[in-house]
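*Asks:* Any chance you could fold what I've pasted below:
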Amino acid sequence: MRKINWYPGHMNKAKNQIEEKLSLVDVVIEVLDARVPESSRNPVVAKLTDQKPKVIVLNKSDLADPKLTKRWKNYYENENTVVVALDSKHNSKLPELLKAIKKASAAKIEKLTQKGVVNPVIRAICVGIPNCGKSTILNRLVGKNVAVVGNKPGVTKNQNWLKVNQQIELLDTPGILWPKFEDPEVGMKLAAIGSIKETVFQFDDVALFLLDYLHSFYPKQLDKYLNTIDFDENLPELLMTMTQKFGFRDDYDRYSYHFIQQVRKLKLGQITFDYLKEVSHDD
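*Replies:* Modelled structure (predicted):
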């Protein structure tokens, strides 16, 4: 499996900016992709923000396996972290996020209140990898399109303070990856969900990874998608057969990209690519 590494200069700059702003921040909102909760946790940012109260948002939960999203939520809550599972585009759970921010910053609010501060303002910073849905969440919270959104990595370029209400201000930040993926599967997972620019990985590598993963953990969904095509342990041969059967002739690379898009668009159902060892996908 070929490794995927991508760390443009603006990401290092953004990391430094987050570090500079942390002294102004009361709580950290860490937005994770519910399909890859652990793989979308940036270890560099996690280390930087380790001493701050934290809210974890499992975003894009509509795309993930709901059973596993529930298990991941419980897992992070057992680490004494406030967790909200969210679909920022389609549902109305944002009030839960506001409550979570207040809960995570309760100690700070109490401290300020005891000092006589009326209606203390809580400042939060929103962090996450590219294309995890940070800006969509912020726009929903603020109630207008103040943060640039897009279904591709690298849309947010600057840091901006946004006023949610009289009590909460949020700092938006660009999505940040880390310099090197020690586990090559992490790179494959992030490529599969669209958090890495498509110019830095091979489509067939990711398609082959997806076939192997789906066969291992979501065999029923894969069999239904393959229809009359028998699963072949020789994955490159299987991918070539799929290329031809699904009408792409011998355009292996174009079909590989199409298959990745099919997975992203839920044509094979709600898929989670990170799993807890004690959790069975068939539970």
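*Asks:* Please count neighbours and contacts with C-alpha atoms only from this point.
*Replies:* Noted.
*Asks:* quick one, what contacts the spatially most central residue of the chain?
*Replies:* Nearest to the mean C-alpha position of the chain, counting by Cα atoms, centre = their mean, stands Asp33 at 2.2 Å. Counting by Cα atoms under 8 Å, 6 or more residues apart in numbering, Asp33 touches Ser40, Leu58, Asn59, Lys60, Ser61, Cys132, Gly133.
*Asks:* Next, the structure of the following sequence, for comparison with the previous one:
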Amino acid sequence: MTIQWFPGHMAKARREVSEKIKYVDIVFELIDARLPLSSRNPMMDQIVQQKPRLILLNKGDLADREQNQKWQQYFQEKGYHTLIINAQQNKGVNKIVLEAKKALKEKIDRERSKGVKPRAIRAMCIGIPNVGKSTLMNRLVGKKIAQTGNKPGVTKGQQWLRSGTDLELLDTPGILWPKFEDQEIGKKLALTGAIKDQLLHLDDLAIYGLTFFSHFYPERLVERYKLTQEQTFLPGAELLMLISEKRGFRDDYDRASEMIIQEIRSSKLGPYTLDRWEELGVTENEN
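*Replies:* So this is what the prediction gives:
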């Protein structure tokens, strides 16, 4: 299963981000807590360069809590200010401005010493599709200004949004990168909904998801699909056929695959993290 998705509006957005980065004080990089590395666009490092950055691990409630703490520590050790948030439920959002001020403390102190009157922090929010940027923007602004949707590619333009007196936000569309060198990253993004389902082979994706859960969270499969512990060790394709039969889909593996994918995305199988902190050494060497 080869996965690629780089619509024209993403190429345009990338150019606009490069042009407008000079107007902001700090970058809010929104990533999916379920895949803290795979949901980071490697092109953004070239664009953002030395701008202060606040990494926001969104959808933290959908991710493995222990993994969340490990990844937050990882980013902090890299020198980034980091928060775990849930924009949908407005958890942790009220800490963002304070954390941004911490990240910009030297700049703010320097300007204050020169007698420069304090102004609102100007921030740019970047991230891949369907990571929750528009929802976060609406939470910060306090009303529905940014368009939202539980599908990738909803936001296609850039807009400035005002958040009280302390923050001005430049929203941007979700931007993927032109080519996934590692197709494993493509599968992870697809499983969490960052890529349009119409571009995917859902049976392959369901098998990928089932194989992951059988390895890291087999007890979830036992509970959700009424399997035995031994059955969780079956190859992914056999698991798909077994669950299809148990759910009454018979040989309709497309319907069964769609059901499994949606149940994974909606946390019917519980919180999970696809990028495993314990595999970090392997991941970093491969990238």
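*Asks:* Post the TM-score for the overlay when you can.
*Replies:* The TM-score (TM-score structural alignment, normalised by the length of structure 1) is 0.94; 278 aligned residues with a Cα RMSD of 1.4 Å.
*Asks:* follow-up on the earlier one: farthest-apart pair in the contacts of Asp33 of structure 1, please.
*Replies:* Greatest spacing in the contacts of Asp33 of structure 1, by Cα to Cα: Ser40 and Ser61 (13.5 Å).
*Asks:* In which helix or strand does Glu245 of structure 2 reside?
*Replies:* helix 236-246 (DSSP states H and E).
*Asks:* Next SSE downstream of that helix?
*Replies:* Helix 236-246 of structure 2 is succeeded, C-terminally, by helix 253-265 (DSSP H and E).
*Asks:* and that next one, which stretch of structure 1?
*Replies:* Under TM-score structural alignment, helix 253-265 of structure 2 corresponds to residues 252-264 of structure 1.
*Asks:* Could you find the closest non-adjacent residue to the aligned partner of Asp204 of structure 1 in structure 2?
*Replies:* Per TM-score structural alignment, the equivalent position to Asp204 of structure 1 in structure 2 is Asp203. Leaving aside its chain neighbours, Asp203 of structure 2 sits nearest to Ser257 (5.2 Å; criterion: Cα to Cα, 6 or more residues apart in numbering).
*Asks:* Report the contact partners of that neighbour.
*Replies:* Counting by Cα under 8 Å, 6+ apart, Ser257 of structure 2 touches Leu202, Asp203, Leu205, Ala206, Ile207, Leu240.
*Asks:* how about these in TSV, adding secondary structure and distance to Val27 of structure 2?
*Replies:* Output for these, formatted as TSV (DSSP: H, G, I helix; E, B strand; the rest coil; distance: Cα to Cα, whole Å):
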residue	secondary structure	distance to Val27 of structure 2
Leu202	helix	35
Asp203	helix	37
Leu205	helix	33
Ala206	helix	35
Ile207	helix	36
Leu240	helix	42
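*Asks:* In stretch 88-100 of structure 2, which of the residues would be classed as buried?
*Replies:* Under the neighbour-count criterion of 16 or more other Cα atoms under 10 Å, stretch 88-100 of structure 2 has Lys91, Val93, Ile96, Ala100 buried.
*Asks:* One more: stretch 270-283 of structure 1?
*Replies:* By neighbour count on 16+ other Cα under 10 Å, the buried set for stretch 270-283 of structure 1 is Gln270, Ile271, Thr272, Phe273, Asp274, Tyr275.
*Asks:* repeat for stretch 32-45 of structure 2
*Replies:* Residues Asp32, Ala33, Arg34, Leu35, Pro36, Leu37, Ser38, Ser39, Arg40, Asn41, Met44 are the ones in stretch 32-45 of structure 2 that count as buried (16+ other Cα under 10 Å).
*Asks:* May I see the buried residues of stretch 270-283 of structure 1 arranged in a markdown table, with secondary structure and distance to Lys245 of structure 1 as well?
*Replies:* As requested, the buried residues of stretch 270-283 of structure 1 are exported to a markdown table (three-state DSSP; distance: Cα to Cα, whole Å):
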| residue | secondary structure | distance to Lys245 of structure 1 |
| --- | --- | --- |
| Gln270 | coil | 24 |
| Ile271 | coil | 24 |
| Thr272 | coil | 27 |
| Phe273 | coil | 26 |
| Asp274 | coil | 30 |
| Tyr275 | coil | 32 |
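*Asks:* Looking at the residues you listed, which one is closest to Glu198 of structure 1?
*Replies:* Phe273 (18.8 Å).
*Asks:* just to revisit the earlier point, just among the contacts of Ser257 of structure 2, which is most surrounded?
*Replies:* Ala206 (26 neighbours; other Cα atoms under 10 Å).
*Asks:* Hmm, Ile261 and that residue touching each other?
*Replies:* Yes: with contact defined as Cα atoms under 8 Å, Ala206 of structure 2 reaches Ile261; the gap is 5.7 Å.
*Asks:* Thanks again, I'm all set now.
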